[in-house]
Structures are given as structure tokens and as C-alpha cells.
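Enquirer: Sequence and predicted structure below; questions after.
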Amino acid sequence: MQYQNTISFALNCDKNDPLKSYRDQFHIPQHNGQDCIYLVGNSLGLQPKSTRSYIEQELKDWQDLGVEGHFDERATRPWFHYHKFLKSHLAKLAGAKEMEVVSMNSLTTNLHLMMVSFYRPTAKRFKIITEAGAFPSDQYALETQLHFHANKGGERLFEPEEALVELKPRTGEETLRTEDILAAIDEHKDQLALVMMAGVQYYTGQLFNIQEITKKGHECGALVGFDLAHAFGNIPLNLHGDGVDFAVWCSYKYLNSGPGSVSGVFVHERHGSNPDLPRFAGWWGHDESKRFQMKKGFIPMAGADAWQLSNVNVLPSAAHLASLEIFSEAGIENLRQKSILLTGFMEFLLNDLNRGGEKIKIITPRDPDQRGAQLSLCLSTGGKDLFNQLGENGIIADWREPNVIRVAAVPMYNSFEDVWKFVEKLKKLLS
């Protein structure tokens, strides 16, 4: 697309946008009686207008049926099987089989559950590779797992500080090169147990090459998992085809399912079909045909369902389902096509703003294949003040220490007009 820095160009793009009607399916926060320019769906997605009715339906079934809502045919969606209503939607977004995905718990809980099964260190293989500056959920989970496993039977297997390999960009660069990630995996292959990285890095917005990282990890004898909090619902995924061992994600960012809403996991079928794989078990992961016999002896469900602990959180899952049905209707490939154009338009406008001297540095990769919807804007000074001024002008972005404003033009509800107005306001504030 040949971009132009005019409001008429932006409005024409919106007029011809095949996904433009989806914006009307979301509540847009207001500022002085006008729609905000909401560019923070990478932190908390907007509420679908259908969410209220989905939750109210479950409240009504609870009101009318009480405990019978679990099984009674009068229930709209019986709660016993509620997680199954989400599976087809999640499988499409994950590029997975339905048996390989399930919604449950919260992201960090799920990450720990996955590491119980997939991080099994020995005195020889104990290292974990991740990106430096990973989101705190990942940092703390990896750190504490290493300390938990460092001693076995009174013996010191390894030193936790030496076991975590954190990959940093080259000097003078902001993001990791794929060849450097692959080289690091190869360098540590004799001691490597797990590669555990983000799908999209939360700070820089870099999209990692999941396929190549997984392939190299497996060649070197390691298992490979991803935190997809900033990737799920943002980019098309192919977790089954890429051979990823496991993945976790949240649903409140691009998936628009409400603050702190239910997480999800992917477990490749080669692991989900292995009943002997070590795991921390719970009632809801037990064979559902025998679940209510209440007998000792855990018999895992087939697939990712075996990692469930407790019965479904129905009200958050109802909000999740409301959004997922919109995703299935819109199509993640269609959303991705629009996302590339929206983010490209924002980049074009920012480059135009920088003519005559760089005012804002984009630290997100310029290659659309190496990023999602997010651009991370770095300012050497005054970044927090600029961020606050944007908020005072009805532009909701996201601040991350020490000096980055994150903005994400989400294709489900953001417009080209949003992007143009954002950069125009940015230009005025900077001047």
C-alpha cells in the first residue's frame, strides 16, 4: 500500500476496510464525550458488547437451576463441559488440534504446571534459554523453578544462576537476531533442557521465529515452550505444525476477555497422549467418565485437558467465549492482514514525523514478519511527560520503564483514523 499522510487517506482506508464493522461490536472508552483513541489492546483489550449477555445468561442459569446448571439440558451451556465450548475457537487461533488446547487457570499458574512436566533437569541437562528482560511472570517462574530443582536427594545438581541463559541483543541493537538465538541454543546444547521464550516480546514488540527456534531446540535435544501472552490473537500461530512442546497465554490482551480473565495452554499431542508424563494433577484433569466415582488413582484425560486442576471458572469463560466467537467470525488471517497495514501506516507517519531529526525511535523491528500490532516508541528524555499528555488528550497508550511508550493499533477495533489522529497529536505535543 502507498501510504499518504492525510486524514482523507485514513478515512478512505477505513471506508474500504472489510473488517470495519467489528469496531461497532466493542465499547470504546470516552473522553470529553468522544471516543478515546485506544491503543493499548496489547495490555487490556476492549469489552465486546456481547460480553454482558453471555455472562448474564450464566447468571440466569445459576439463578434458575442452581447446581443443576452443570448438567441440566435446560442450561444454555452446561457448566460441566463449558471449557469444550471454547476449544474450536482456541484451536483455530493456536494452529492446533482441539485436543491440544484448553482454557484454565491464570498464565503464571499454567506456566508452572507446564514446567512441572517439561522442565526435568538432570546433572547433565539443566539449562534454560530465554530472552533477557522477559516479562516478570516468566522471569520469576523460571527463577523459582531453577531454585526448586537445583538440589535433589541432598545433592547439588547445578547452580541456578548458571542455569539460566538470558539472550541479549548485540551492542547497539534493540532486538535479538534469529541467527544469534539459534547459535546460543547450539552453543549450550549439551547442557540444555528447555528453551522458554515469549512469542512476542512484551517490551520491544519483537515477534520471534517460533518455527526455527523450536526446530533448533529439538535438534539440540531440548524441549521448547512459549509464553504467547502478546502473540495469541495478535498473529496467526501454527503450534502443532511447528512442533512446539507447550505454550501458555492470557486472554485479557488481544483476546478481549476481561481483566485477569482465564488463561489457556497448548500441549502437543505427542505429550498429551502420554499418560505417564509427570504432572501436578487435579480433579478436572481426571478421566471425565469416571470423575464422579471419587476414587483414588489419577487417570489423565487425553490431550491438554489432563492438565486441568479444578472445574471451569464459568463467568470469566463466558466473557472469553463472547470474544472468541467474534475472532472466529472475523478470521485471524484477515485480522493479521489489516494489522500489517495499520501498523505500517503508523510507522509511515512516525517516520514522517521524524523528518529533519529523530524525535522518536521505534525499537520494534521494521520487518512486518518480525512484529505484531505493537510499536514500542523510545524517547531519550521526557517520555513519561509525553505519555501523560497523551492521556490528557484522550489517547490511551502504555508506559513501560525506563523510556518506552507502547502503542498497538488492534485490527479488531482500531481504525486508520485512530492512527492518523494519534500521530498528529504526538506531533503537536512534541512541538
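Expert: Great, that's in hand. Numbers count the residues shown, from 1 in each chain.
Enquirer: Please make it C-alpha for all contacts and neighbour counts, starting now.
Expert: OK.
Enquirer: Strands of the stretch 201-350 of the chain, residue ranges please.
Expert: For the stretch 201-350 of the chain, the strands defined by DSSP state E, counting those that start in this stretch occupy 223-227, 246-249, 264-267.
Enquirer: try this one side by side with the last:
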Amino acid sequence: MTFQNTHSFALQLDAADPLRAFRERFHIPAGPNGQPAIYCCGNSLGLLPKNARAAVEQEFRSWEERAVEGHFHGTSPWMHYHETLTDATARVVGAKPLEVVVMNNLTTNLHLLLISFYRPAGKRYKVLMEGGAFPSDQYALESQVKLHGYAPDDAIVELVPRPGEHTLRTQDIEARIAELGEELALVLLGGVNYYTGQAFDMAAITRAGHAAGAVVGFDLAHAAGNLVLHLHDWDVDFACWCTYKYLNSGPGGTSGVFVHERFAHQPDLPRLAGWWGHDPADRFQMKKGFRPMPGAAGWQLSNGQIFPMAIHRAALAVVEEAGGMPALRSKSEQLTGYLAFVLREAGLPANELEIITPENPAERGCQLSVLVHREGRALFDYLAAQGIVADWREPNVIRLAPVPLYNSFEEVWRIGQAFAQWANRSAR
């Protein structure tokens, strides 16, 4: 499609958008002028689905009316509540239902998975991750390698872009994996890098990691609900993600876990155990001796977080109604492509404004990271004054993430106009 930088063209795109009505399913915060903000921060926190309040209220009523019996009776008994999320979760990440479970929070789940899948032995002890990964991933890996008696500076190998580049090349990742070879125990990358917005070729990376004899896992915090994923078919060993970004499940919301089915029936696989991961057939007999449930559910520790899960269930229902990830991704590619176009049209020279997210749609999701070489914070504040909610990352990056469920093409056009106005203002 040939884009046009006009208001009428943006309105035409909105009129043809099959997902346009889903914007009304979310609460849009007000901007400084009292009008709905242009919310492009779904990569940090998704908006509140309007059906979430009723979903939580239903569980309040169950608690009020049944108290402890709510675990076993009612519309969705809490004993099995996590199971109501399984099928939709599997579709979001391209997995079999056996391979996924919703539980805990993201970094907690990452630690639980690392206990099982980072098993250094002999000379195979190193971990490969992207340089500048989100701090939680860095801290988790630092502590995990220390648990095994290694020094992080030795055991953790970081991937960095080539000089003068902002993102990693797949062939360079593959080459580094091959170079580490028999020293490599684990490859752990973000599916989408939080800072640059680069989406990694997870299938290729998994193949390369397995060829080197390593385990391969991904933190999908910025990928789940953003990209079309095929974790089972890609042969990924494990993954985890939060649900409060593109899956719109609330601040601090619950987390998802993927464990490939080849590990589903390995009860002796090392793990940290809890009673909710124990075989439910005799869970309430309170006996010694942990017997994990098959699949990802065997990594559960405690009974489910019902209220966060209720929000997540409501949010997943919206995703399903919209046609799932293929439908969302189809609009996302067009919406993000239009954002890149209007930003280039804004008139800011490359030595002042640079999009560091890959241009290829296959290598990015919703987010564009804009590197501002001059007066970046002032530009960010200017956008905020115009009612544009973006995200600032030190030292000089503005992240913009138009989300297909609730952002419009007209909003993207208005973002381009704000950048153009800033360019004219700066020129004076």
C-alpha cells in the first residue's frame, strides 16, 4: 500500500479497518485538554478492557456468597480457574494446551524455569543473552549463575550490535552460538527487545541453539499479544511472559509459561515444587513426595491468583473475539508501518531523529523506538502536552506503540502532525 500523509487518508484507513469497533471495548484515559489521549504506551501497560470489571465482580460475588466453597462451586470454581485460561493462552503463543499455564508474575516464572533449564555441567555453563536486556532478565541470570558457583562476567555472554548499528543481525547471533559451541548451556533472549523494539527470529535462533547442544528460552514480555508466535513448531524449550502489556490484563498482572511437550512427562526434571503443581488426584491427601502434573502445569506453586486471572480471562476474550493474533498482527503491521511513514514525513533530519527499530515488519512488532539526538526530553514533554502518551527511556529514546485493538490510523496521523509541528518549531 502507498501511504499518504493526509487526514482524509487516515480516516479512509479507519473506515476500512475490520477492528475499528474494538476501540470502544477499552477505557481511554483523558489527555490534558479533557479529550481522549492518544495512548501509545501499550508496550508498558495496556488499557483497561471494559469487560474486566464485571469479570472481577463475579469472583467478588462468589467470595461473598460461597467463601471457601468458591473453590469447588460456582460459575468458575477457583480450584480449576487457571484451566479456563489454557486454550486461549495456547492460541496466543502457538502452543498445545499441555504446554502452557498461567501463574505467578513474570520474573518469578523466569526463575522457576531457569532452575529447570539452566543446568550447567563441566565446560558447558555459559549463557547467551542480548546486551542491554531488560534489567529483570539481567538480574535473574546473574543470580542464577551465582547459584551454580559461576561469576556472571564469565558465564554470561552478551550479544551487541555491529559498530554503528542499533540492532542485532540474525546471522551474528547464529555465529556467536556456533562459536560458543560446547561451552553454551543456555540461550535466553527477549522475543522483542524492550529498548529497540527488534523482534528476533526465534525459529532460527532455536535451531542454532539446539545444533550447539544448548537449551533455548525466551522472555516474551514484549512479544506475547504482539507477534504471531509458534512456540511449539519452533521447538522452543521454554518461555514466559507478562500479560499487562499487549494482553491488557492490568498492572502487575499474572504471567504465562510455556514448556515444550517433550518435557511434559519428566517428573524427575529438577524444579522448585509447590502443591498446586502436584497431581490433583491426591493433592488434598497432603502426603509427602511431589508428583508433578504433566506439562507446564507441573511448575505451579500456589493456588491461582483469582482476581488477576479474572481480568486476564476478560482480556483474552476480547483478543479471541477480534480474531486472535493473526487478525491483530495484520492491522498492527499496517498501523506501525503508517507510523513509520508519518514520522519520516515530519521533517526532522536524520541527525536529530532516527528510528532504531528495524524497518522490516517481520523484525518488529507494534513498537517504534525513536532515537532523538537533540532535545529528546523536551520533545517527549511536548508530545505529552498534545495528549500523546508515549514512553521515555534514558538516555534519549521515545517509544511509541500503536496497539491494533484500540489505536486508530487517525491517531497515528496526529502523532505525525505533532512531530512536524515540533520540527517547524525547532527550525525557528
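Expert: Nice, thanks for sending it over. It should be emphasised that the depicted structure is a prediction, and the values quoted were computed from it without experimental measurement.
Enquirer: quick one: TM-score?
Expert: TM-score for the superposed chains, counting by TM-score structural alignment, normalised by the length of the second structure: 0.97, backed by 422 aligned residues with a Cα RMSD of 1.0 Å.
Enquirer: still on that earlier bit, now the strands of the stretch 201-350 of the first structure in TSV, with distance to His70 of the first structure and mean neighbour count?
Expert: Formatted as TSV, the strands of the stretch 201-350 of the first structure follow (distance: least, Cα to Cα, whole Å; neighbours: other Cα atoms under 10 Å):
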stretch	distance to His70 of the first structure	mean neighbour count
strand 223-227	32	26
strand 246-249	26	28
strand 264-267	21	28
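Enquirer: Using JSON lines, please lay out those together with distance to Leu90 of the first structure.
Expert: As requested, the strands of the stretch 201-350 of the first structure are exported to JSON lines (distance: least, Cα to Cα, whole Å):
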{"stretch": "strand 223-227", "distance to Leu90 of the first structure": "15"}
{"stretch": "strand 246-249", "distance to Leu90 of the first structure": "11"}
{"stretch": "strand 264-267", "distance to Leu90 of the first structure": "9"}
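Enquirer: just so I know, which of those lies nearest Ile363 of the first structure?
Expert: Of all the strands of the stretch 201-350 of the first structure, it is strand 223-227 that lies closest to Ile363 of the first structure, at 20.8 Å by Cα to Cα.
Enquirer: Give me the mean distance between the closest one and the second structure.
Expert: Mean deviation of strand 223-227 of the first structure relative to the second structure after superposition (mean Cα distance after the TM-score superposition for the first structure): 0.2 Å.
Enquirer: chain center to stretch 160-178 of the first structure: distance?
Expert: Centroid separation for stretch 160-178 of the first structure versus its chain: 21 Å, with Cα atoms, centre = their mean, to the nearest Å.
Enquirer: And the helices in the stretch 251-400 of the second structure?
Expert: Taking DSSP state H, counting those that start in this stretch, the helices of the stretch 251-400 of the second structure run over residues 306-321, 324-344, 376-385.
Enquirer: which residues of the stretch 1-150 of the first structure fall in strands?
Expert: Taking DSSP E, counting those that start in this stretch as the test, the strands found in the stretch 1-150 of the first structure are 30-31, 34-35, 37-38, 101-103, 127-131.
Enquirer: Now find how far off-centre the longest one is within its chain.
Expert: In this case it means strand 127-131 of the first structure. 19 Å.
Enquirer: since we're on the equivalent of Leu426 of the first structure over in the second structure, how many residues are nearby?
Expert: In the second structure, the residue paired with Leu426 of the first structure according to TM-score structural alignment is Phe419. By other Cα atoms under 10 Å, the residues close to Phe419 of the second structure number 22.
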